[in-house]
Every structure is written in C-alpha cells, then in structure tokens.
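Chemist: the following comprises the amino acid sequence and a computationally predicted model.
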Amino acid sequence: MEPNRTRLIGEYIVGPRIGSGSFAVVWRARHRQLGIEVAVKEIDKKLLSPKVSDNLLKEISILSTISHPNIIRFFEAIETREKIYLVLEYCDGGDLAAYIHKHGKVSEAVARHFMRQLGISIFTFWLFIFDQISSAGLQVLQEKHLIHRDLKPQNLLVSTNEVTPVLKIGDFGFARSLTPQDLADTLCGSPLYMAPEIIQNHKYDAKADLWSVGAILFQLVTGKPPFDGSNQLQLFQNILTSTELRFPPGAIEELHPDCVDLCRCLLRQNPVERITFKEFFNHRFLGELR
C-alpha cells in the first residue's frame, strides 16, 4: 500500500490497527459518509482451516441474530476473493484484559457493575408488560440456548475509558447453539478460564460459561486469576487437583462475604454442584433488580 493512501473496505475508511490474532487483524475504521466509527476484523481466507472457517460462519450467524447493548453489534460482512471483513461496533475502551491491566483489582462495586451486565436482567418483571425489558448479555445467550465457550477478559469489550463503562460480550468464534438436553465435547476456550469438565474432555453444557464468569469475577476483585501454573499442563493440574478455592492472602478479609460466596459457587469443580444460571442471576452479591 502506498504511503498516505486512503484504504477503503467497502464504504469504510481504514485507520490504525487495534488488534490481531492468529488469522485476523482488527482495524479502527470510519464510514466515509456517515462518519460512524467501527472495528473491521480482517480475516485472511488462506489461513483458515475448515474448522476455523466453520466457526467464523457460526460467529457471523450468531451476531447477525442478536441485538443487545451488552453484546457487540454486528453491522455487516464484506467478502472478497482473499479476505472476509466483519464490520463490528467499535469500543473505545478496548477489552477487559487491558482494563484489568490498567486498574489492577477493582472495587466490589465495579465488579458488581460488570457482573450485572454479564448476567442479570436490568429491569424487573413489570417492564415486560410494556415491552421494555432489557436482559444482560449472558442471559440473552442462555435464553437462545447458546453457549459462548470462550469467555475471558480479552473477549469482553469495554465501551469507553470511564471507570464503570458498559461491558459487551464479543468474539463468538467458539460459540454454538446448545439446547438444554445437549452436551458439547469440543476442547476449546482459554486455559486460565477453562472449566474443569472441558479440561478433562468430558461432555459439558452451558454451565462451563459460568465457571469462566467465576474466574473473571475472581480476577476482578483480587487482581489475579483463581489458578496459575508455570505452564499449561501445570495450570490444568492445579485446577483439577484443587479441593478448595484459595484466595490471595488478606483478600477474604477485604471482600464482602457475598462476593466470596459467589466466587466459590461459580468455581465449583463439579458442574452439578455449580451454581445455576437462575441462582447466578439472583445472587445476593448482584443485588435486587430495580
């Protein structure tokens, strides 16, 4: 590309690169007529295996059917002979991983703010009567029988650089439709946030997402992931051999008992004993719906 030459993707003027992955680069861009800022995910077809290509098609299908303030907005897909471009909502605050790196551990109030956006309905039952209900991100996915399978701070986008921004679930490359009777058996996700049943290659259901939510909550309020290891094998061994969730020194004394309880309920090894979605949505730590 020539220096200072404007690059166009469809109707979008491409700006600086804001992220990259194993087969994709993400650019900040602007619609040349409307001026709307977006994120353009540029995917090189040559780098896509059949499995990754299938995941991409699922991601497009999922995002095109969901419209919700806590789920990243999908505008359109643009395909050329060599590339696929996903035009997505741009979030000025980056992702939750960068937020945690910048702020370290957060207050329980901020953690509660994020957890509410991930999990519970914002309005109470009477708002249903007026068709004004707005469910938080994970609840929308659960009602549509979807499992994300790769919830981690890097896949949770932050709307702005404010202290308490809007959190948006993004990157649905590993998501799939999963009826309550179905179990998945694909090994995927990120090691620090991967549920034990996935690590053990057992069949699993949507409760695997709740383990990931618990790991994110733990990291938010303590500044550290719930488990670590010198390598991936050691990390997995530490997760699978743990009989009790251990907090960093002094953390339990600083945290409210309800916060500690929610962490423990989400990070239970046995998914049968793990908290349910309904119990999560109504947990004391998240407070009463208003």
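Modeler: Cool, got the structure.
Chemist: every contact and neighbour count from this point should use C-alpha atoms.
Modeler: Will do.
Chemist: show me where the chain has its helices.
Modeler: 50-65, 96-103, 108-119, 126-129, 137-143, 196-199, 207-222, 232-241, 251-254, 257-266, 277-281 (DSSP state H).
Chemist: in the second one, what's buried?
Modeler: Within helix 96-103, the residues that count as buried by 16 or more other Cα atoms under 10 Å are 96-97, 99-100.
Chemist: circling back: ranking the helices of the chain by burial, who's on top?
Modeler: helix 207-222 (a mean of 24; mean count of other Cα atoms under 10 Å).
Chemist: now do it against helix 108-119, angle only.
Modeler: Using axes from the mean of the first three to the mean of the last three Cα atoms, to 10 degrees, the inter-axis angle of helix 207-222 relative to helix 108-119 is 160 degrees.
Chemist: try this one side by side with the last:
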Amino acid sequence: MVFSPKTPIFVSSTYSDLIPYRNAVRHILSQFSVDIHGMEVFGAQTRKPLDTCLAEVLTSEVFIGILGMRYGSVDEATGKSFVELEYESAQKSGLEIWIFLIDEENTSIPPVYVDCEYAEKLKDFKKRLKKEHTCVIYNSVDDLALRIKSNLEKYFANKVSEPPRSKAFVSAIVSSATIAKGDDFYIAGTATETTYSGVAIWFFGPNFYNHWVVDVRDDDSYIITISSSLTKTMLTGQYFVVVQHPMGNHSYDVMPVISHDSIIVKNSFN
C-alpha cells in the first residue's frame, strides 16, 4: 500500500438519505491531515461509477462505512450494493475499517429513507458487519461526527507512537528455469534499504553449495551472472536460490563461516 503525506480516507455510504451525515463527517475530516475519498470528490470520470468507487478504495488507507436504512444502488452483475462492494474491496486490500450503524430504535428516520425492496439484503449485510467488526452505533448527525472524531484522534495518536515501518523489500528472478551444463545464467532483482550491505545469494543443489554478496545499485537493482565454468561442473538435478536481505540492522545474521576446513552456517549468536 502507498502512503501519501496526508492519510487517504474513503467514506462509503448511501447518498441522498445521509447527506447531512456525510457533510458532518467531511467537516470533521477537514480538521485532520487527510485526503477525503468519496463520491463528492470524484468529478467527471470516463470510468463507470462503480469502477471509480472501487479504484478510490484501493488508494485509501482508512475505510469509513456509514449505514442508515437504505441498501443503496445495486450492481446488476453481483446483486450487491455499491457500499457492500466497496467494503469488500477495502477488506481484501487490508484497509483500516470503521463501521458506523444507525440506531434503528432511537433515531428518527423518515419513511422515504427506509428501504423496503432490499430490506433483507441490508439486514444480512449489517449482520455480516457486526460479525466481522466492532461496529459503532450512532443516533444523530452530531453523534456520528463526535464518534468519528474520537476514532480519528485515537488513530493518529497511535500512528505517532508507532515506530516507523521498514520499507525493506527484496525480489529475485532467474534468467531461465532450466539450465544446461556449460550455460551462463543470471540471478537479478530489486532490493530496497540495503545501504552499503547489498544482498547475499545462497545457492544449493545436489552435493553443491555456493554463496556470494552482491552490490545493489543506486536504482535498487542487483544482478549476478553464474558463468559457464561453474555450471559445467554442476550435477543434473534441482537447485535452490535464497536471496538474503540485511534488513534493519544492515548485517547478515545468518552467514557461512570456514571452520577447520569445513564451511558451516551459523547465526550471529554462534
């Protein structure tokens, strides 16, 4: 997931019945360092409305789901509402999810905003949300705004207190899955935050072992070529490559060591 300087937050709800609620939520969000993602800020798009909604979910960090007494617009292909599909997208993407459900017993709801056609779908969706999340019940515009403000304050307080997450990453490919004796081949990939340490390449096979430390270039790429002079000595069989990243302490905590004419693998605690 890509984090922007402002926290991207997607607000999901039905629209016409919850306009005062959405306006209140937008006012609260404007008091924090966030980018608001939602139908009010989409503008003109060539994509279909549902595609636009789901794309905006994927670029968010927090998903705020607000449900009243309407299920909302239904996608013909899936039979699910836009709100439910947005929620499922947020869930699959691992977003922080906050769900707010209207107090059905103590909130004044105009009959025009009570969904009869999709009442069972709405009931099942809410039941699912209650099972998968600790939902917050709200009973007025001001109550919802205060509860969302409380969530935001806690969320940003926790973000400040969290240690920065490492963005270390490593990937690798081999030039060919099958190699003949006497062929050259290469191992290449990307490694971030290696500083001066590079990456270590471990190579194992039938009665075979080798180990190299490879420099990582300024563009975070690395490559090592295994020459024909080595491959022509290798037995037929399956070989394995392990790429080791030095991680946060910038050292290799597992390493090969020559001891009494043998090579042993040991960790930094011996």
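Modeler: Thanks, I have the structure now. Every value quoted in this text rests on a predicted model; they were computed, and no experiment measured them.
Chemist: got a TM-score for the two of them?
Modeler: Structural agreement between the overlaid chains, expressed as a TM-score with TM-score structural alignment, normalised by the length of structure 2, amounts to 0.22; 104 aligned residues with a Cα RMSD of 6.4 Å.
Chemist: any chance of the buried residues of helix 96-103 of structure 1 in CSV, plus distance to residue 235 of structure 1?
Modeler: Listed next are the buried residues of helix 96-103 of structure 1 as CSV, based on distance: Cα to Cα, whole Å:
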residue, distance to residue 235 of structure 1
96, 22
97, 19
99, 24
100, 21
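Chemist: quick check, nearest of those residues to residue 127 of structure 1?
Modeler: Closest to residue 127 of structure 1 out of these is residue 96 (30.1 Å), distances taken as Cα to Cα.
Chemist: correct me, but that closest one touches residue 168?
Modeler: No - proximity of residue 96 of structure 1 to residue 168 does not meet the contact threshold set by Cα atoms under 8 Å, at 9.5 Å.
Chemist: common neighbours of the two, please.
Modeler: When contacts are counted by Cα atoms under 8 Å, 6 or more residues apart in numbering, residue 96 of structure 1 and residue 168 are jointly contacted by 156-158.
Chemist: I'd like these as TSV, with neighbour count appended.
Modeler: Supplementary listing: those in TSV, determined by neighbours: other Cα atoms under 10 Å:
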residue	neighbour count
156	22
157	28
158	27
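Chemist: what's the closest of those to residue 83 of structure 1?
Modeler: The shortest distance between residue 83 of structure 1 and any of these, using Cα to Cα, involves residue 157 and amounts to 24.0 Å.
Chemist: so the closest one sits right up against residue 99, yeah?
Modeler: No - counting by Cα under 8 Å, residue 157 of structure 1 sits too far from residue 99 to count as a contact (9.4 Å).
Chemist: now render the helices of structure 1 as JSON lines, adding distance to residue 17 of structure 1.
Modeler: As requested, the helices of structure 1 are arranged in JSON lines below (distance: least, Cα to Cα, whole Å):
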{"stretch": "helix 50-65", "distance to residue 17 of structure 1": "20"}
{"stretch": "helix 96-103", "distance to residue 17 of structure 1": "16"}
{"stretch": "helix 108-119", "distance to residue 17 of structure 1": "27"}
{"stretch": "helix 126-129", "distance to residue 17 of structure 1": "41"}
{"stretch": "helix 137-143", "distance to residue 17 of structure 1": "27"}
{"stretch": "helix 196-199", "distance to residue 17 of structure 1": "33"}
{"stretch": "helix 207-222", "distance to residue 17 of structure 1": "27"}
{"stretch": "helix 232-241", "distance to residue 17 of structure 1": "30"}
{"stretch": "helix 251-254", "distance to residue 17 of structure 1": "38"}
{"stretch": "helix 257-266", "distance to residue 17 of structure 1": "36"}
{"stretch": "helix 277-281", "distance to residue 17 of structure 1": "37"}
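Chemist: and the ones you listed: which comes nearest residue 19 of structure 1?
Modeler: The closest of those to residue 19 of structure 1 is helix 96-103. By Cα to Cα, the value is 11.9 Å.
Chemist: okay, angle between that closest one and helix 108-119 too, please.
Modeler: Using the same axes, to 10 degrees, the interaxial angle of helix 96-103 of structure 1 with respect to helix 108-119 works out to 180 degrees.
Chemist: what packs against helix 96-103 of structure 1?
Modeler: The criterion is 3 or more Cα pairs under 8 Å, 6 or more residues apart in numbering; DSSP states H and E, and the helices and strands that helix 96-103 of structure 1 contacts are strand 156-158.
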